[in-house]
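Undergrad: here's my sequence, what's the structure:
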Amino acid sequence: MSSLKNVLNFQAGLGALVNMFLLVFYIFIILCHRPKPTDMISCQLAFIHIVLVLAGVDIWLWDIFESLDIDNDFKCKTTFYIHRVMRGLSVCVTCLLSVFQAVTISPSTSLLAKFKYKLKKYMICAFLFIWSFNLSFSSSQIFYAGAFTNVSENNQMKVTKFCSLFPMNYIIRVMILTMATSRDVFLVVVMLTTSAYMVIFLFRHQRQCKHLHCLSHPGSSPEKKATQTILLLVVFFVFMYLVDFIISSAAVLLWMYDPVNLSIQKFVMNVYPTITPLVQISSDSRVIDILKSLWSKCHKSFLKG
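TA: Just a heads-up that it's a prediction; the model follows:
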């Protein structure tokens, strides 16, 4: 178990570092350059993933709380609530990113074309709605979380080193699971639908270019690269979500969490927020250009000195 904990800590550290780098990069782009429409969404996703990976390793948050004279029960509820909210936000913002890209690449003759300017106009409203919805949606679940005491006597289900879920009525348990699943399934279906649309659009576009003997290599266009990146993220997210869903649903319905299964679930949950920034960094040429520019300036300053 100690080696597994080391893997989880390394994964969380790597995820936090690369997401922090990506967050700083997008803030720099938004403030100092002409940002793309999806940069605001990606910036928010990077912030969400930083909090998510850190909240997933409960010892980090617990050490922070230890310096404060706060009741253990409140610490557990806060940790559990933050993790639930960030997990929901990750699903929602990833879905928004997929929808926005699908609308962005739509041709002017498409039915989605009329939503291009509306999406840009109401993006802030969409962010406020997504945050408000997830903050309120996860609030009911904190009543069933608290400090871990004794599983054998109180029938609590240990979900972290220090925290557990209190016993709840089976009907309430199923209702909570059904509501959370319904939200996630709806968003996953939307992501898969927009992904299928983007795949069909890119396939048709490539066929048209071959038919017209395009010489400009449209396959290397920034729009296509961005679309392919988002498609990769969506497919990867859906796969990781399904694995996480199977483990968490079985644990909630059976009211039993094995320590190994819990560690595996934490690893699976943190794979997406760790891989996402690496994919975005490798596919965004602006990152390389900015790093080259900074290196050139530093090199010139060093030579002058």
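
Undergrad: going forward, measure contacts between C-alpha atoms and count neighbours the same way
TA: Fine.

Undergrad: would you map the strands across this protein?
TA: Assigned strands in the chain, in chain order: 145-147, 157-158, 163-165 (criterion: DSSP state E).

Undergrad: now the ones you listed as CSV including mean neighbour count and distance to Arg173?
TA: CSV is the format used below for the strands of the chain (neighbours: other C-alpha atoms under 10 Å; distance: least, C-alpha to C-alpha, whole Å):
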stretch, mean neighbour count, distance to Arg173
strand 145-147, 23, 13
strand 157-158, 23, 13
strand 163-165, 24, 11
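
Undergrad: please give the structure of this sequence too, so both can be compared:
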Amino acid sequence: MTAVDILLGIAFFSQTGIGVQGNFFLIYFFSYLFFTRQNLRPIDLIFTQLALVNSLMLLSKGFLQGLAALGLTNLLDDIGCKIVFYLHRVARGLSLSITCLLSGFQAIIISPHSPKWIKLKAKVPRFISPSILICWIFHMLQNIIIIEKLKRSSGYRNTSEIREYGLCSVNVTIAISTSLHAVVFTLPDAVCLTFISFTSGYKVYLLYKHHQRIHTASVSSRSFPETRATQMILLLVSTFVIFYLLNSIFTAYMHSRTPNPWLVHSSALLTSSFPMVSPFMLITSDSKILRYYNTVHGRKSCQTEMDSRNTLFPVSGQREKVTGRP
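TA: Have a look, this model is predicted:
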């Protein structure tokens, strides 16, 4: 094990630890709002699902890839490898689908207030839960066909029949036909990325028109309250697309030739980058989350200050106890 392997292991573990904490905070926050019967926005369910699949991606890829970087490649048996790889593939596909759903939902929310759009805005929230359920079912069924190709890793010993990918190896002789792979995997991803590009361009256009109205008609930015949320989602979606495309390039390059450890680790780092940064982008941009954090932090600060005052200036009963007076 070299110094580079140790650095890679530290990078994977740090990436996983930081990302899981951020995503778990979002899950806790929205669950708290739900169980305390506070107002939940329709978009909060999408954020919760995104945090959930991001956590699943980090735990099924980043942590185990860190172990693989340290040379611990024989931790899983064939069944364990199939389960972990399957969960990662499902979470990766769901991350794309839910990001696509998020981009489309926000595009509808900020659309012009015409009668046609108003009716659509009223109907869209009720379709969020069924859409997420359909995404889960689709990706769980989609990735079943790749399970038979996987088995536990035997180390980085690529042959003409076996290719190693960290903790798992793939039997390339049990190949999926090119046409089947294009229909089952490539086509849905291409449709989602095209839809994300279209809705993102539409939102940029609406923000540009709103910016023009502010300068030409002195319209207050409060007349467009979704502006900040739209900018945040645009940044989130753009970050996702960049990492997704870079990882797709690495993955395509690995499939075109025998992968080496450097390519496998680089692809894994890119895969785990968006799940790590996305929760903090949401936390720092969502005013609702910031208000909650400031409220809780303010209460803790007040309680700490009161405790310190009681320690320095105890009440009469406490003062007698401290000084030993009868």
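
Undergrad: can you give me the TM-score here?
TA: The TM-score (TM-score structural alignment, normalised by the length of the first structure) is 0.88; 295 aligned residues with a C-alpha RMSD of 2.5 Å.

Undergrad: how about the strands of the first structure in a markdown table, adding distance to Cys43 of the first structure?
TA: Below are these laid out as a markdown table (distance: least, C-alpha to C-alpha, whole Å):
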| stretch | distance to Cys43 of the first structure |
| --- | --- |
| strand 145-147 | 31 |
| strand 157-158 | 34 |
| strand 163-165 | 31 |
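
Undergrad: between the ones you listed, which gets nearest to Leu119 of the first structure?
TA: strand 145-147 (37.5 Å; C-alpha to C-alpha).

Undergrad: just checking, what packs against that closest one?
TA: For strand 145-147 of the first structure, the packing partners by 3 or more C-alpha pairs under 8 Å, 6 or more residues apart in numbering; DSSP states H and E come out as helix 72-104, strand 163-165.

Undergrad: read off where that strand ends up in the second structure.
TA: Aligning strand 145-147 of the first structure against the second structure (TM-score structural alignment) gives residues 150-152.

Undergrad: ok now the matching stretch, how far from the chain's centre?
TA: Chain-centre distance of stretch 150-152 of the second structure: 26 Å, with C-alpha atoms, centre = their mean, to the nearest Å.

Undergrad: who touches that stretch?
TA: Residues outside stretch 150-152 of the second structure that contact it (C-alpha atoms under 8 Å, 6 or more residues apart in numbering): 74, 76-82, 167-171.

Undergrad: most neighbours among these, please name it.
TA: Counting neighbours by other C-alpha atoms under 10 Å, the top entry in those is Leu167, with 28 neighbours.

Undergrad: what sits against it?
TA: Contacts of Leu167 of the second structure by C-alpha under 8 Å, 6+ apart are Leu64, Gln65, Ala68, Thr73, Asn74, Leu75, Leu76, Cys81, Arg152, Ser153.

Undergrad: and if you look at Thr227 of the first structure?
TA: With C-alpha under 8 Å, 6+ apart, Thr227 of the first structure has these contacts: Gln101, Ala102, Met198.

Undergrad: map it across to the second structure for me.
TA: Thr227 of the first structure maps onto Thr230 in the second structure, by TM-score structural alignment.

Undergrad: just Leu4 of the first structure next, same as before
TA: By TM-score structural alignment, Leu4 of the first structure lines up with Leu8.

Undergrad: with Leu45 of the first structure instead?
TA: Checking with TM-score structural alignment, Leu45 of the first structure has Leu50 as its match.

Undergrad: ok, and what's touching stretch 275-284 of the second structure?
TA: With C-alpha under 8 Å, 6+ apart as the criterion, stretch 275-284 of the second structure contacts 15-16, 18-20, 22-23, 26, 51, 54-55, 57-58, 232, 236, 289-290.

Undergrad: stretch 107-123 of the first structure too?
TA: Applying C-alpha under 8 Å, 6+ apart, the external contacts of stretch 107-123 of the first structure come out as Pro37, Phe100, Val103, Thr104, Ser106.

Undergrad: just stretch 2-10 of the first structure next, same as before
TA: By C-alpha under 8 Å, 6+ apart, stretch 2-10 of the first structure touches Val57, Ser263, Lys266, Phe267.

Undergrad: quick one: which of those residues is most hemmed in?
TA: Val57 (24 neighbours).
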